[in-house]
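Participant: here you go, sequence then predicted model.
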Amino acid sequence: MDAIITVDPAQRIVLFNRAAEVVFRCSRLDALGAPLERFIPMRFRAAHQSHIEQFARTGITSRRMGDNLVLWGLRAGGEEFPLEASISQTREAAGNFYTVILRDITLRKHSEDRLKQQQAELRELSARVLEAREEEKTLIARELHDELGQLLTALKMDLAWLRERLPPAESELGGKAAQMDALLDRTVTSVRRISAELRPLMLDDLGLHDAVTWLTDDFAARSGVSCQLTLAEESALEGLERNVANTVYRVLQESLTNIARHAQAAHAWVMLAGDAEGLRIEIEDDGRGIGKEDLVRPRSLGLKGMRERVLYLGGTLEIDRAPRGGTRVRARVPRPHAAQGGT
């Protein structure tokens, strides 16, 4: 049962039902004739009076109070509690009478707060896992590029030395050595590709501008999809925090991977812009487009990973149908100082 309170034009209580006695822990006899502000926390009393006056001027019979906001009441013992309420007004000769129907939502608010806390903790944990993966990828990419790459290069040099010294008459050995040389070339190319997919070293060494350029060129060359890149001036992408650069790069990488695998597109467009507040990236294609069922599919880990990366940094990510008929991914990633300033 909901609590019901009616006040006269002077904002004094004229009706206080049994549920109101329970919610406010105050007897009906004690509440009747008392000012309504007795049950409103001090910091909200001025605003409440202003809202009542504004409601009276609208002429609306009834409406919900505090849309999208949590309202607070004050129990007789001084304890504050969250509530939801609706208000109605009745015009009488003596003035307007106002009736408030309210409900104590303490338990629900506690559950919502707990859920938000758990979601924040899960997002923090997810971010830490992503950071750990990023560090591990960087380490593996470095080892592949530096150690394995150097060993393969040394092996290729040794093979070249050996081929130069093979007797001309040993055509079979020469042919086998040539095959080995070609296999080494393919192995070196594969190592470089795997290393770059794990973590492009130019992202650390040269920055996001060059890494994005390389990634789009490599995507176009390997997929056959024409890719048009509109890139911010290099100065706009300088001095980026590592987690911001990582996030933007991974969003682009995942989006291009999805285009190559699923979109059946002929063209793709990438736009990256930056300013003092953060970065904005858009990736669009003219393929078959993504369906709503794809966005919520449990195995869509790549999309979920993108969203978690962006949300953790206080950014936004939108994935929808593109005007050209394909899929459009739009992300905005604020710089840390901008995200803090907006809170």
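Facilitator: That came in fine, so what should we check first? Numbering: from 1, shown residues only.

Participant: drop to CA atoms for contacts and neighbour counts, all remaining ones
Facilitator: OK.

Participant: what's the longest strand in this structure?
Facilitator: With residue count as the measure and DSSP state E as the assignment, the chain has strand 80-92 as its longest strand.

Participant: helices or strands up against that one?
Facilitator: Strand 80-92 sits against strand 62-65, strand 71-74, strand 95-104, helix 106-142, with contacts defined as 3 or more C-alpha pairs under 8 Å, 6 or more residues apart in numbering; DSSP states H and E.

Participant: turn these into a markdown table, columns for mean neighbour count and distance to G314.
Facilitator: Shown next, in a markdown table, are those (neighbours: other C-alpha atoms under 10 Å; distance: least, C-alpha to C-alpha, whole Å):
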| stretch | mean neighbour count | distance to G314 |
| --- | --- | --- |
| strand 62-65 | 15 | 30 |
| strand 71-74 | 20 | 27 |
| strand 95-104 | 19 | 32 |
| helix 106-142 | 14 | 11 |
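
Participant: before we move on, the earlier item: and the longest strand of the chain, what's buried?
Facilitator: The neighbour-count criterion (16 or more other C-alpha atoms under 10 Å) identifies E80, F81, P82, L83, E84, A85, S86, I87, S88, Q89 as the buried residues of strand 80-92.

Participant: what about the strands in the stretch 151-300 of the chain?
Facilitator: 226-231, 267-274, 278-285 (DSSP state E, counting those that start in this stretch).

Participant: nearest spatial neighbour of Q264, chain-adjacent residues omitted?
Facilitator: Distance criterion C-alpha to C-alpha, 6 or more residues apart in numbering; nearest residue to Q264, sequence neighbours excluded, is G287 at 5.1 Å.

Participant: hold the first one in mind and look at this next one:
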Amino acid sequence: MFTLFLFGAPAWAAAHPGGAAFLPVASLAGDRLRAALPELPLATLLVLAAAALGLLLHRRVQAAHDRYLALDGQLQAERSARAEAEAALAGSHEVLCRLVRQQESVREAERARIARDLHDELGHRLLALRVELALQQAAVRGTSAVLYDKLSQAIGTLDAALRSVRTTVGGLRPIAPGQSLRQAAERHLAEFARLHGLDYRFDAGLASEGGCDPESEVVLFRVLQEALSNVGRHAQASMVRVSLVEAAGKTVLRVEDDGIGPGVPASTTGRGRGVDGMRERTAALGGSLSLEAGRRGGTVLCATFPSRRLAPSG
């Protein structure tokens, strides 16, 4: 059969006369083989093309996987760098807050020293001078009306000076020993309203021993002082309301006036620097401060501190 396929049916029939009957079958098989032979190179090409395509796809998948690994490594490195930067920023913020607290502590200590000096030295000397003038006034009573009147004026001037000293001492040493934040705030508000001729309202839902630690109470009082000072200098108000309450684990100070509001630029009023200082001192102790226009005009300042239940100090 192999010879038949190689040399063709006629040659095979001539060599084997007895096989003529098999000639049609052999001829048909040879025709099919000759027809199939041209298709073999095409199939081989298709197999080779499929193999090349598979190899190309594999290389592309491998390259994509390598790029993914590189990008994932870069992402992890960026996340690590970001975490380190956030940790450094948090550390810097903590250091800054600690410095602000230390500065505030030094400032309060210096204010307390000045208050003691004013009270013990200047206050006592002025009081002694007033007593001396009162004795001199009593001695000249009925003898010299002109001298008596002059001594009365001098005593009146000394009384005004003593009130100023007491006010200054009260401002430098806001919360006296044995006094609560609520009492100190109410006293300061009443004195402020009297000096500026304003009506005022004070609401306190705070326990007498307070809800903050002493350091936060001092900063809260300083915020109240600065807020009222801004009201007296810039607000052109006729009424001021102060509330000091404790709710949801926070101590909240709210100062509201009925003046012209915060729309005036800070550069013309000088209010911006004071507000920035209050905000920094508040943030250093974990609190927050906001300043906005009131719903019915005026300005609303709100300072919030986390409450810390502490035993009242002696």
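Facilitator: Arrived safely. Just so we're clear, the structure is a prediction, and the values are computed from it rather than from any experiment.

Participant: and of the strands of the stretch 151-300 of the first structure, who's closest to R103 of the first structure?
Facilitator: Each of the strands of the stretch 151-300 of the first structure has some distance to R103 of the first structure by C-alpha to C-alpha; the shortest is strand 278-285, at 42.5 Å.

Participant: show me how far the closest one is from its chain's centre.
Facilitator: Taking C-alpha atoms, centre = their mean, to the nearest Å, the mean C-alpha location of strand 278-285 of the first structure is offset from the chain mean by 14 Å.

Participant: which strands or helices does that strand pack on?
Facilitator: With contacts defined as 3+ C-alpha pairs under 8 Å, 6+ apart, the secondary structure elements packing on strand 278-285 of the first structure are helix 242-258, strand 267-274, strand 327-334.

Participant: can you tell me which of these is packed in deepest?
Facilitator: strand 327-334 (a mean of 22; mean count of other C-alpha atoms under 10 Å).

Participant: how big's the offset between that one and the second structure?
Facilitator: In the superposition against the second structure, strand 327-334 of the first structure averages 1.1 Å from its aligned positions (mean C-alpha distance after the TM-score superposition for the first structure).

Participant: got the angle between that strand and helix 242-258?
Facilitator: Between the axes of strand 327-334 of the first structure and helix 242-258, defined by axes from the mean of the first three to the mean of the last three C-alpha atoms, to 10 degrees, the angle is 180 degrees.

Participant: so where in the second structure does strand 327-334 of the first structure end up aligned?
Facilitator: Matched against the second structure by TM-score structural alignment, strand 327-334 of the first structure falls on residues 299-306.

Participant: and stretch 190-200 of the first structure, by the same measure?
Facilitator: Aligned by TM-score structural alignment, stretch 190-200 of the first structure corresponds to residues 164-174 of the second structure.

Participant: okay, buried residues for that stretch please.
Facilitator: Neighbour-count burial for stretch 164-174 of the second structure, with 16+ other C-alpha under 10 Å as criterion, is recorded at V165, R166, T168, V169, G170, G171, L172, R173, P174.

Participant: need these in TSV (columns: distance to L224 of the second structure).
Facilitator: As requested, these are arranged in TSV below (distance: C-alpha to C-alpha, whole Å):
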residue	distance to L224 of the second structure
V165	20
R166	19
T168	16
V169	16
G170	14
G171	11
L172	13
R173	14
P174	11
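
Participant: closest to S27 of the second structure out of those residues?
Facilitator: P174 (124.2 Å).

Participant: gap between the closest one and A185 of the second structure?
Facilitator: Note on P174 of the second structure: its distance to A185 of the second structure, by C-alpha to C-alpha, to the nearest Å, is 8 Å.

Participant: now do L253 of the second structure
Facilitator: From L253 of the second structure across to A185 of the second structure, the span is 10 Å (C-alpha to C-alpha).

Participant: shared neighbours, those two?
Facilitator: Residues touching both L253 of the second structure and A185 comprise L224, with contact defined as C-alpha atoms under 8 Å, 6 or more residues apart in numbering.

Participant: still on that earlier bit, and for P174 and A185 of the second structure, which residues touch both?
Facilitator: The overlap between the contact sets of P174 of the second structure and A185 (C-alpha under 8 Å, 6+ apart) consists of F221.

Participant: any idea how far the equivalent of R241 of the second structure over in the first structure is from L252 of the first structure?
Facilitator: With TM-score structural alignment as the matching criterion, the partner of R241 of the second structure in the first structure is W269. With the distance defined as C-alpha to C-alpha, W269 of the first structure ends up 11 Å from L252 of the first structure.

Participant: shared neighbours of the two, which are they?
Facilitator: What both W269 of the first structure and L252 touch, as defined by C-alpha under 8 Å, 6+ apart, is the set I283.

Participant: which residue numbers in the second structure does the helix or strand hosting T6 of the first structure align to?
Facilitator: When secondary structure is defined by DSSP states H and E, T6 of the first structure falls within strand 3-7. Aligned by TM-score structural alignment, strand 3-7 of the first structure corresponds to no residues of the second structure.

Participant: now the element after that strand, going C-ward?
Facilitator: Following strand 3-7 of the first structure in sequence order, the next helix or strand is strand 13-16 (DSSP H and E).
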